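**Q** Need coordinates for the following:
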Amino acid sequence: MACLAVVLTVMISSGCGLSYPPAPTTLTERAPDHYIIGPGDSMEIVVWGNPEVSASIVVPPDGRINTPLVEDVPATGKTSVELARDLEKALSRYIKQPVVTVILSGFVGPYSRQIRVVGEAAEPQALQFSKGMTVMDVMIAVGGLTEFANGNDASIIRSVNGQRKQYAVRLNDLLRGGDISANVEVLPGDVLIIPESLL
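**A** Next comes the predicted model:
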C-alpha cells in the first residue's frame, strides 16, 4: 500500500520493485468521435436572424451557461449539436422556430476526456484528448522529458471496465532511441506518470 501511495504522488522509483505490463499497442476500447463540451471551453452561440440574442460564452466550472434569453442551460457533457438543439427548445418560448449554431473556439473539454501528464515532463499539464492521439503526440505537447526523467520506467494509469490499471511505457526508447514500437495510443482520462531517475 505504501508503494501505491508513492506511485500516485509521482515519486515512484525502481526501489518499490513495481513492474507493470506494457501498454497495449492496439486498443479495443475507442473514444467517442464527437467532441464533448467541458468547463473552460469557449463558444459562439449564433441565433440566426437574431443577433441580439447571439453570444460569446466561456463554459463556467459548473457547466451551465446563460444566454440573453435563457439561463442555466447545462452544456458540459454534450456535443455542440446537442447543445444547439437544447438552446433552440429553450428559445422557442420567445422566438418562432429559432435556428441555433454552436461554434466551439477554445477547447478544454471535461476532465474525463483529458490526458494528464505528471512528473518529469518539461511542461507537466492536462491536455485535451484528440482522436488517434499517441504517447508521442502527448510528449510533443509537453515539450519532452527533463534531463532527470527515467522515461523507460514511465507508466499510464487507465480506467478499464471501471477498474484502474497501470501499464508500462518506454519513453526513452521512443523519444531518445527512435523505437516507434514504443509509441502507444492513449485514451481519454489516461494519466501519464514520468518518474525521476535515481541515478
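
**Q** all contacts plus neighbour counts: C-alpha atoms, from now on.
**A** Noted.

**Q** Spatially central residue for the protein, please.
**A** Residue closest to the mean C-alpha point of the chain, counted by C-alpha atoms, centre = their mean, is residue 114 at 1.3 Å.

**Q** I'd guessed that one sits against residue 158; true?
**A** No: applying C-alpha atoms under 8 Å, one finds residue 114 not in contact with residue 158, separated by 11.7 Å.

**Q** tell me, what's touching these two both at once?
**A** Shared contacts of residue 114 and residue 158 (C-alpha atoms under 8 Å, 6 or more residues apart in numbering): 189, 190.

**Q** where do the helices sit along this structure?
**A** Per DSSP state H, the chain carries helices over the ranges 2-8, 80-91, 135-141, 171-175.

**Q** Rebuild those as a markdown table, extending it with mean neighbour count and distance to residue 154.
**A** A markdown table is the format used below for these (neighbours: other C-alpha atoms under 10 Å; distance: least, C-alpha to C-alpha, whole Å):
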| stretch | mean neighbour count | distance to residue 154 |
| --- | --- | --- |
| helix 2-8 | 13 | 11 |
| helix 80-91 | 18 | 36 |
| helix 135-141 | 18 | 11 |
| helix 171-175 | 20 | 7 |
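
**Q** I'd like the structure of this one too, to check against the first:
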Amino acid sequence: MNKEPQATASSTRPMNITRPALALGLMTLTACTQTWVEPKYQQPDHFAAWSEATPSVYRIMPGDDLSVVLPFNAELNFRGSVAPDGSLTMPFAGTIPAAGLTVAQLADSVNKALATGGMAKNGYASVSIIQSAAKIYVGGQVGRPGEIALHNGMSVMQAIMAAQGLLDTARTNEVVLIRRSPDGREMLRTIDIDALTHRGDSKQDVVLQAADTIFVPKSSIAEVDQWIDQYIDKVIPFNRGFDYTISNNPTWP
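**A** Next up is the predicted model:
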C-alpha cells in the first residue's frame, strides 16, 4: 500500500534561498531606475537648472584667518582672524573693515591705513587667506558626516576624503551635490565617483563652493540588505538552518 509523501525536517542542509531571492528581485527593480533621486525631486519647480558658472571672486568673511605681508617692511607683517563684526585689527594700521572685501581691496585698505599712520608711504601689502571660515556639509555613507572647512579649490572627492572616506555601503556612482543658485534656489546634480576614480572623468571632479552639501546615499545592495533585515527578518522570523523537504520514499515508523 502506497503511502502519501511526508514532509520531514532536516537541519543538515541550510536553506538560504529566501534572502538571495528577495535581494535579486529588489536589485532587479533597482536596476531599472536611472537615478537614485526620486523623479518628483528632479522637477524644475523643485530645483533650479544646474549651472557650472565659475564662482564669483571670494569675499572675506568673519572668522577668516588672514596673512598680511609687506615685502619692504617685514616687521609689519601680520597674521590674524577677522573679528565677528567683520573687522581686522592690525598693529600700526588699526582696525580696518574687512568682511565683504576681496583680498585686493583689503590690501589697498591696509596700505592706506599704514600711510595715514605714517608707518609706510606705500607698503605694497599682499593679503592671503590662510584658512577660510567657509563651510561645506557632507552626509550619508561617509566615515564622519558633518561640517567641513572649505579650502580653496576643494573638490567633491577631497571633501569626501576629509569626511574620512566612503563606507562600504556607499553608492559611489550617484553621489548627490546640492548648491544654491544665484537667485537662492537649490540646484542638484549627481557625481559619479566611480567614473572619476576608474576612468579619470574630469567632469565628475567638481570644485566646491561655500555652503555646498554633499550626500552619499546607500548602495542598492545595502538598501536591499537593510530592507530584508527590517521587513523580513524582524517581521517574519524563521530558522534559516531549518529545511523542509519532500521525500518520495519516506520511512514510516
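
**Q** what's the TM-score here?
**A** TM-score for the superposed chains, counting by TM-score structural alignment, normalised by the length of structure 1: 0.65, backed by 177 aligned residues with a C-alpha RMSD of 3.7 Å.

**Q** before we move on, the earlier item: export the helices of structure 1 as CSV, with columns for distance to residue 67 of structure 1.
**A** Below are those laid out as CSV (distance: least, C-alpha to C-alpha, whole Å):
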stretch, distance to residue 67 of structure 1
helix 2-8, 41
helix 80-91, 9
helix 135-141, 34
helix 171-175, 46
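
**Q** Minimum distance to residue 43 of structure 1: which of these has it?
**A** Residue 43 of structure 1 lies closest, by C-alpha to C-alpha, to one member of those: helix 80-91, at 9.1 Å.

**Q** For the closest residue in space to residue 69 of structure 2 that isn't next to it in sequence, give me its contacts.
**A** Take residue 69 of structure 2 and drop its neighbours on the chain: the residue closest to it by C-alpha to C-alpha, 6 or more residues apart in numbering is residue 77, 4.8 Å away. By C-alpha under 8 Å, 6+ apart, residue 77 of structure 2 lies in contact with 67, 68, 69, 70.

**Q** Among the residues you listed, name the ones in strands.
**A** Residues of these located in strands (DSSP state E): 67, 68, 69.

**Q** Please tell me how far the first one sits from residue 185 of structure 2.
**A** In this structure, residue 67 of structure 2 and residue 185 of structure 2 are separated by 34 Å, where distance is defined by C-alpha to C-alpha, to the nearest Å.

**Q** quick one: which of these two has more around it?
**A** Comparing residue 67 of structure 2 with residue 185 by other C-alpha atoms under 10 Å, the one with more neighbours is residue 67, at 17 against 13.

**Q** still on that earlier bit, can you pull the contacts of the spatially closest residue to the residue nearest to the centre of structure 1 that is not a sequence neighbour?
**A** Distance criterion C-alpha to C-alpha, 6+ apart; nearest residue to residue 114 of structure 1, sequence neighbours excluded, is residue 128 at 4.7 Å. Counting by C-alpha under 8 Å, 6+ apart, residue 128 of structure 1 touches 107, 108, 109, 113, 114, 115.

**Q** from those, which is closest to residue 77 of structure 1?
**A** Residue 77 of structure 1 lies nearest to residue 109 out of those, by C-alpha to C-alpha, at 8.6 Å.

**Q** And the nearest residue in space to that closest one that is not next to it in sequence, how far from residue 20 of structure 1?
**A** Spatial nearest neighbour of residue 109 of structure 1, excluding adjacent residues (C-alpha to C-alpha, 6+ apart): residue 38 at 3.9 Å. As for residue 38 of structure 1, its distance to residue 20 of structure 1 is 32 Å (criterion: C-alpha to C-alpha).

**Q** Which of those two has more residues huddled nearby?
**A** Neighbour totals were compared for residue 38 of structure 1 and residue 20, and residue 38 leads with 26 against 14 (other C-alpha under 10 Å).

**Q** residues contacting that one?
**A** Applying C-alpha under 8 Å, 6+ apart, the residues contacting residue 38 of structure 1 are 59, 63, 75, 76, 77, 108, 109, 110, 111.

**Q** of those, buried ones?
**A** Among those, those scoring as buried are 59, 63, 75, 76, 77, 108, 109, 110, 111 (criterion: 16 or more other C-alpha atoms under 10 Å).

**Q** count of neighbours near the closest residue to residue 153 of structure 2 other than its chain neighbours?
**A** Among residues not flanking residue 153 of structure 2 along the chain, residue 207 sits closest, at 5.9 Å (C-alpha to C-alpha, 6+ apart). Neighbour count of residue 207 of structure 2, defined by other C-alpha under 10 Å: 16.

**Q** so what's residue 207 of structure 2 up against?
**A** For residue 207 of structure 2, the contact set (C-alpha under 8 Å, 6+ apart) comprises 153, 154, 155, 156.

**Q** Could you tell me which residues make contact with the equivalent of the last one over in structure 1?
**A** Taking TM-score structural alignment as the alignment basis, one finds that residue 156 of structure 2 is matched in structure 1 by residue 135. Listed by C-alpha under 8 Å, 6+ apart, the contact partners of residue 135 of structure 1 are 183, 184, 185, 186.
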